[in-house]
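A.B. asks: This is a predicted model, with the sequence first.
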Amino acid sequence: MTLPASFLRDAAHVIPAERRFDDATSTLAFGTDASFYRLIPKLVVRVESEDEVVALLKLAQRDRVPVTFRAAGTSLSGQAISDSVLIVLGDNWNGREIRGEGTQIRLQPGVIGAQANAWLAPYGRKIGPDPASINACKIGGIVANNASGMCCGTAQNTYHTLAGLRLVLADGTRLDSEDPTSVAAFEQSHPALLAELARLGRETRANTALAERIRHKYRLKNTTGLSLNALVDYDQPLDILQHLLVGSEGTLGFISAVTYDTVPDHPHKASALVVFPSVEICCRAVPVLKRQPVSAVELLDRRSMRSVQAMPGMPVWVSGLSDSACALLIESRAATQSLLHEQLAQIMASIAEFPVEQRVDFSEDPVVYNQLWKIRKDTFPAVGAVRQTGTTVIIEDVTFPVEQLAEGVNRLLQLFDKHHYAEAIIFGHALEGNLHFVFTQGFNSAAEIARYQAFMDDVAHLVAVEFGGSLKAEHGTGRNMAPFVELEWGSDAYRLMWALKRLLDPNGILNPGVVLSEDSDIHLKNLKPLPAADDIVDKCIECGFCEPVCPSKGLTLSPRQRIVMWRDIQARRRAGEDTRELLQNYQYQGIDTCAATGLCAQRCPVGINTGELVKKLRSQAAEHGKTADWLADHFSTALRGARLTLAAANGARKLLGAPRLARWSTRLKQASNGALPSWTPAMPQPLRPIPFNGASADARPRVVYLAACVSRVMGPAFADREQSSLLDKTRALLEKAGYQVIFPEQADSLCCGQPFASKGYAEQAEHKRQELIAALLQASRGGLDPIYCDTSPCTLRLVQDLGDTRLDLYDPVRFIRTHLLDRLTFTPQAEPIAVHVTCSTQHLGESQALIDLARRCSSNVVIPEGIHCCGFAGDKGFTTPELNAHALRSLKDAVQHCSEGISTSRTCEIGLSSHSGIDYHSLVYLVDRVTQAKATA
């Protein structure tokens, strides 16, 4: 199928070229979501406004072009992919309006769920849905899938907490249910549609058997098919319409805003893990707990606990549990601690009669609490981490009536054995009878596909027919369960769903094949290959959890997309295809624009650091080993060259003026094909080398000051109001606190190796690292003295794999909070301060500590939303400035009222200053400014 020329021509007038993608790299990259399906779109369009969506829908309607809407692409059932036109949300869908002290919130569909909760946190509120993917999934997908989660149940999902909806129908008509003018206009323009909705509602409510079936089905968690409960719960056609859109998975319209009635987010919580000797006993406790003040009850079968029992921090007794054991992870929350304690006593008393094999009693200790939830959260990635390369991880979610939960669990276990899924595990939201089961599946042969088909047929019959449950509790129908909707619902309800689909999308252009499909084998088609690519990334399940923290997402590729592309290139290479063009495209999109900071690993369920793959590829392509050797051996000479370069740039600025130099350097960069860096007003001035000073014979405690090479070379920018160097400022602060500052000998020849590692020269990088460690051991008297490193990326590189080496290494945040707080008196300033938490600070676990220190220094601290990595990445800000600019594209608006920004990386601060309109400095500048030495220091 090719797209009509008229559609392509007119779409080009609506969407600029830089937001339209039809090249092989981009379409393949967007051809995957978190499911096990792949469809390659003919065209990917990034939309930035509702007007653009309306215009595209009108064109699609005219030319009968199928379209699919996509927010984050974390969908598990194949509902966010297309082989036609994929409409992806851009940056400008992050609006919010908080109402009534947080009791309501209006959100655009591009808002990440966790961000909405962060906005509501000061009010003690949150949105009702709490899917496991809340840190990555967006509101558009949460509404379109009627997502729920561990604490949400059925009462707090989008359907039941919906206060208003703004939508665009398939014909391009807009409707805002909260705007009387919009409602009146819609009633004038679409009377027939509203009349038909009213009629279908009346007929459904009058059909006693069907109405009762619908009510019964939604007593359970259920996202199979369309939301027919709208027809029995409401009689006004506008209410029916907006509730039909919930859970419609983009098949009935586009959701451009939603208003939620929020729910309380109680601050006091505790969790317990109770292990029962059998599934039957465990499941008998669930209805009892359902009547207690619990916020979550998670079931884990013995297989799921076995999958995580060897992980660090797991209780030692987990490995000794009996084969029939089954556990409940119980959480309770309350507004006050005293009420929480009353609830905990009530809960434990209610299940006291049940025999218990092991248990961890209720704990409010965050360490214990988080460890218990880690057991639950690690089960899914544990299966993913041990799967064979080439197979995928499938997670299904079904609902059994709670009173039949034990039988349902045991019957599922029998199906695992029948179809030889020995690795499969079961866990889930027990209060709702909602079970997730995870298994690995290959799709590389007809036999494997047939095994999957037979298994799913048995599961569908077991859940939908024998138990009257839900085949999809919260992951959405997608194309995965579309063939089974009629089996679960019956012919009357199924015909009603088709009637609604044809009423709202008469030409079938909205996400065809999803939720409702006339193809009984659609769940067995377009299965996603996961070929071997590299051991570093072969465990990737393409969930997309990594994407929100990636600085290149939206500029080129995200970590998920880098892996998708590399898998495809390797598969084509093995098949003997010519991959030169793909490799050429991948060089820029996959390698050159990757910051390789590894934040993706923190979000990845299986811990994949895509940056490590990129570094490996850079290493394989590294062709200047002798040059790297020379630079490593003559590092002080290299630094002299860097100082001369900065001096020349500064001289050119004095001669030409900053505006003219900026213009000329941009032209030179373009003319040199990126070989020459761009000059910006934030470019540092050069610093002189550090004069080595020996230790003094005084009683002051010693600290070894490791100044990073960038700190030794790069002084303040010419226009910076702070003209003291980081070196001088740090030394002054340490001495103010009563320390004697010691520098390592021959400091200018030392380097942690990071510049070499980032370029792919691992051998030279490790040589410099070991050389520096030896110098630090000498300077610190064998590790006796603490070592202060003024740049967090260098600290991170040094502390990794230290082994038995006795070095007491600190980044600025950790040293200040552990060594200086009792030596300094803080007087907070009133001027607002912006805080940038660098990638290395996040890896070091000092993020919150940095924010806390900033709040000691200023009564007004701003943490810009959505900026996780600045994209400067060592020298990328000079060589690939578009990465830095893209990563910080929202920074200026977020910090426009701040007087200064702080961070812990000199190079990051260059990019931050360039794109914010304010000066960014190291944390020590702020701390020095607001502190005085205590008399006891």
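C.D. replies: In hand now; what should we look at? Residues are numbered from 1 along each chain as shown.
A.B. asks: For the rest of this, base every contact and every neighbour count on C-alpha atoms.
C.D. replies: Noted.
A.B. asks: just checking, residue 4 touches residue 61?
C.D. replies: No - shown here, residue 4 and residue 61 do not form a contact pair, counting by CA atoms under 8 Å, at 12.0 Å.
A.B. asks: Check it against this one:
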Amino acid sequence: MLTGEYKKFYHEIKATIETSRLYTDEIRNLAYGTDAGFYRLIPQIIIRAKDEAEVQKAVILANKYNLPVTFRAAGTSLAGQAITDSILIIAGKHWEDFDVLKNGEAIRMQPGMVGSRVNKVLAPYGKKLGPDPASINSAMIGGIVMNNASGMNCGTHENSYKTILSARLIFADGTILDTGDAASKVDFKKTHGDFIRQIEEIRDKVRANKKLADRIRYKYSIKNTTGLSINPFIDYTDPFQIIVNLMVGSEGTLAFMSELTMKTVVNHKFKASAMIYFSDIVTACQSVVTIKPGPVHGAEMLDRVALRSVENADGIPPFIKDFPDGVTAILVETLANSKSELNANISEIKSLLSAYETVRPIEFTDKPEEYSKYWDIRKGVFPAVGGLRETGTTCIIEDVAFHIDDLPKATLDLQNLIAKYGYKDGVIYGHALEGNFHFIFNQNFDKPEELEQYKSFMHEVDELVIDKYDGSLKAEHGTGRNMAPFVKHEWGEEAYQLMKDVKQLFDPKNLLNPGVIINEDPECYTKNFKTLAPVHELVDKCIECGFCEVNCLTAGFTLSARQRTVVQRELKRLETTGEDPERYKILKKGFDYLGEQTCAGDGLCATSCPVGIDTGKFIKYLRSLNVDTPRAFKISQKVADNFSTVGSTIRGGLKFVNGVHTVMGSTLLGAVAGGFRTLSGNNIPLWTPAMPKGANAPKPKPINKENPLRVVYFPSCIAQTMGPAKGDPYKEPLHMVTQKLLEKAGYEVIFPEGMSNLCCGTPWESKGLVKHADQKSSELEAALVKASENGKYPVLCDTSPCLYRMRRVMDKTLKLYEPVEFIHEFLMDKLNFKKVNEVITIHSTCTTTKMGLTPALKTVAEACAQHVVLPEEVGCCGFAGDRGFNFPEVNKYALRKLYPIIEKEKVIAGYSNSRTCEIGLSTNGRVPYMSIIYLVDRVTTGKNKQVNYKKKKAKKQVAAI
């Protein structure tokens, strides 16, 4: 419960920001307050701001009541810089606008754009962002810049500091400055003339101090994010440009950046990479020193433990498992403007390395499908190593840099230091070309001696990096709370005082992210550690990095995949310790809706998790605990045993509702149905005009036994019961159109016996009813084995999610296909396609995506229509079988970006491969969505292979006579 100044702040801010985006409850404060680092603070108030005016108002009120404020974008930072026990302002999901400038030479954007999304926008221009952190697929540009995240290939020449042009800022007093706007700068000079004068005075003072200026140049000749960026005072003259560049790496301690403009860099068309293996880490580092002057744009080191952590990843050669201890890999990349230049670069690199003995021959590849896997593996090392830690330990990542000539010896010293402290799973890897290494170790903090071990280790790291090699304690991950006590030692008293002066100038009350970068508590790095209580083997590997959130459809709405694990860990901790039973009850109750009921369970979170954690599977496990009651089991069993009757009942009900729809119309029925849903406390499913009418049951036809071209067609229970909606352009049920299309292509269609009682089991699995899910899938499997003559003929299921489960649980001798895959592989050569001159859109369901069939869906659609739109940033629709009827708000949120694209592109219809998903897509996209099978049937004619077969058969009969 809020008290004091926080209560006053909340009372005033809710006049500007609706309470649906102001959070003070236990569960969201815990979940949203967590970032990727190994510290935890729980905010008093969280604001999910949607625009600049809201942030400005919040900052002004925080200043009024002297309350600290922390800003966050994606929360993938690692050093404790995006957490607070006060007010947290999240600027992510609503902050994604952009404008490409000067034909791609620059881009203006809001801080919530994910880095990889920016690169997709720039790709048509042959450009990309300079910074390329390993977290680029999840990290947002605001965090990338505010932490001066650099990455694998940008070094210090293309990082955020070197590529930022201007910024729009909100200062601690609420003043807005746009350094890219002349009028804004004039106004700022009028209101903050003394501020500008002090910037100029500091600039002149630093430049006049040759010893300090030289020290700054030396320290920034390598990667360095320790402390505030004070190099703008010697790199720039214009006070406004100094302000802009002071923002880079400031971690939200100086101002809020609501918009920024960055110049882009060339995205070379010709690339090649090689994973080169050396017998030991020193030789590997020496090789990097040798090739640095050559045409090398990236050289990433992975020591033996790092290699071991990813040895089972897709794309890693199997021989890595057989390497002895000590073997170290260098992942090298070279870029060029032509094929001949690329080949010359490869030859030069090999020549430079000719003096070194490698464990295996050097092999470069210029095939994107091959080298991209290497780089994806490299990006996933940190979470992968964290996933191998002993359950309950904390995964800690540190980040240092040395001058390149010191690299071999310094790396060996670092390796020996890790061994000295007994960190057997300690890993060293990273940006060797820049002398920048990350090292990971897993630490337990349960006992005082373990904390002392960590403190002693960190002090020896400090001595090694600073006293012996004068390197950087933080090269790119930011200072945060983690390295704040060591900033003065690295920089010296004079430079540290300069940083404090800058902080005082920008934030005189010390309200912007206090405790980060500038922190006088020498023990702050040993306080507020996270606890990672073991919960279940499905999620215990999670290190809360947040990589999953870009593919979690409820991130920013209820809870994300990461946040679901965070809450479950806290529940387990409270349950184990018996501490605060009231808080335990509150968290458990809140998790029911925010964590369990609104999880789509689609598993897409696993596709961006480096260790493949499927939080959806974990949620289904939790559901199984909740439904494991005699009454629920009895009802479930009855439905499973009488599925044909249930299907018939649903079919009849849908026909009745469709009849009412015809009589009453969409507006009146929608109002009545909505009223009943409200009165029921949202227990009655949502009705929309996209609700389908009931479908007539499939009717098998006699099989022409002379035709060898056969397919087993299983119409999913959805296709057997749900037909088109009232306003859909196609009127026949899907199973009829599918049968017609298959016959058009020359196939004999075999239906499994008793198909009205068959189901893949997905409806039960999604609710956690595993026993009955397996019962139904086993029944279906037996029928399909029989119908396909033990896998002799392919099996088609018309619904992608159903097929996905079938593939996971059924006999591998069955050749199972979903619609897109079957059309792509078996029908396109048997049909004549005539493209229609229409703008259509396609939706790749979660299962289509997981099976890697999105390219096939696009190919099939483009064979049918002149203009095909695959909306960016529209992932899983969130309908999740029948959950979209009961939790339509999840479906609406998941598809919030769909209609603007449909409207802009003037789309007239959409196509997918899951009937229930299509209901939600039609509702929120405002155009009819139907199966891709309808479109393929509409635009194709047969190639008469069936007729030709019959003619050949007749000739054989005549010859026999």
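C.D. replies: Good, I have the coordinates. Since we're looking at a predicted model, the values are computed, not measured.
A.B. asks: After superposition, what is the TM-score?
C.D. replies: With the length set by TM-score structural alignment, normalised by the length of structure 1, the two chains reach a TM-score of 0.98; 936 aligned residues with a CA RMSD of 1.6 Å.
A.B. asks: so where do the helices sit in the stretch 801-950 of structure 2?
C.D. replies: Taking DSSP state H, counting those that start in this stretch as the criterion, the stretch 801-950 of structure 2 carries its helices at 819-822, 846-850, 854-864, 883-886, 888-894, 898-905, 915-925, 932-939, 945-960.
A.B. asks: what's the fifth one in contact with?
C.D. replies: What it means is helix 888-894 of structure 2. 553-554, 557, 598, 686, 874-879, 884, 920, 924 (CA atoms under 8 Å, 6 or more residues apart in numbering).
A.B. asks: re earlier: quick one: which of residue 4 and residue 61 of structure 1 has more around it?
C.D. replies: Comparing residue 4 of structure 1 with residue 61 by other CA atoms under 10 Å, the one with more neighbours is residue 61, at 22 against 12.
A.B. asks: tell me the SS of the counterpart of the more buried one in structure 2?
C.D. replies: Counting by TM-score structural alignment, residue 61 of structure 1 corresponds to residue 63 in structure 2. Following DSSP: H, G, I helix; E, B strand; the rest coil, we place residue 63 of structure 2 in the helix state.
A.B. asks: Contacts only, for residue 63 of structure 2.
C.D. replies: Going by CA under 8 Å, 6+ apart, residue 63 of structure 2 touches 172-173, 509, 511.
A.B. asks: Which contacts among those does structure 1 share?
C.D. replies: Mapped onto structure 1 and checked by both residues aligned by TM-score structural alignment, their matches' CA atoms under 8 Å, these keep the contacts 172-173, 509, 511.
A.B. asks: Okay, strands next: where are they in the stretch 101-250 of structure 1?
C.D. replies: For the stretch 101-250 of structure 1, applying DSSP state E, counting those that start in this stretch gives strands covering 104-107, 125-126, 162-168, 174-176.
A.B. asks: Against which helices or strands is the longest one packed?
C.D. replies: When you say that, I think you mean strand 162-168 of structure 1. Judged by 3 or more CA pairs under 8 Å, 6 or more residues apart in numbering; DSSP states H and E, the packing partners of strand 162-168 of structure 1 are strand 174-176, helix 237-245, strand 254-261.
A.B. asks: And residue 588 of structure 2, which helix or strand is it part of?
C.D. replies: According to DSSP states H and E, residue 588 of structure 2 maps onto helix 581-591.
A.B. asks: I'd say residue 943 of structure 2 and residue 828 touch.
C.D. replies: No - taking contacts as CA under 8 Å, residue 943 of structure 2 lies outside contact range of residue 828: 10.3 Å.
A.B. asks: ok, how many other residues are close to residue 182 of structure 1?
C.D. replies: 15.
A.B. asks: Show me what it aligns to in structure 2.
C.D. replies: Under TM-score structural alignment, residue 182 of structure 1 pairs with residue 184 in structure 2.
A.B. asks: What of residue 395 of structure 1?
C.D. replies: So residue 395 of structure 1 corresponds to residue 397, using TM-score structural alignment.
A.B. asks: circling back: quick one: contacts for the match of residue 182 of structure 1?
C.D. replies: Taking CA under 8 Å, 6+ apart, we find residue 184 of structure 2 in contact with 177-178.
A.B. asks: rerun that using 10 Å as the cut-off
C.D. replies: Taking CA atoms under 10 Å, 6 or more residues apart in numbering, we find residue 184 of structure 2 in contact with 168, 176-178, 190.
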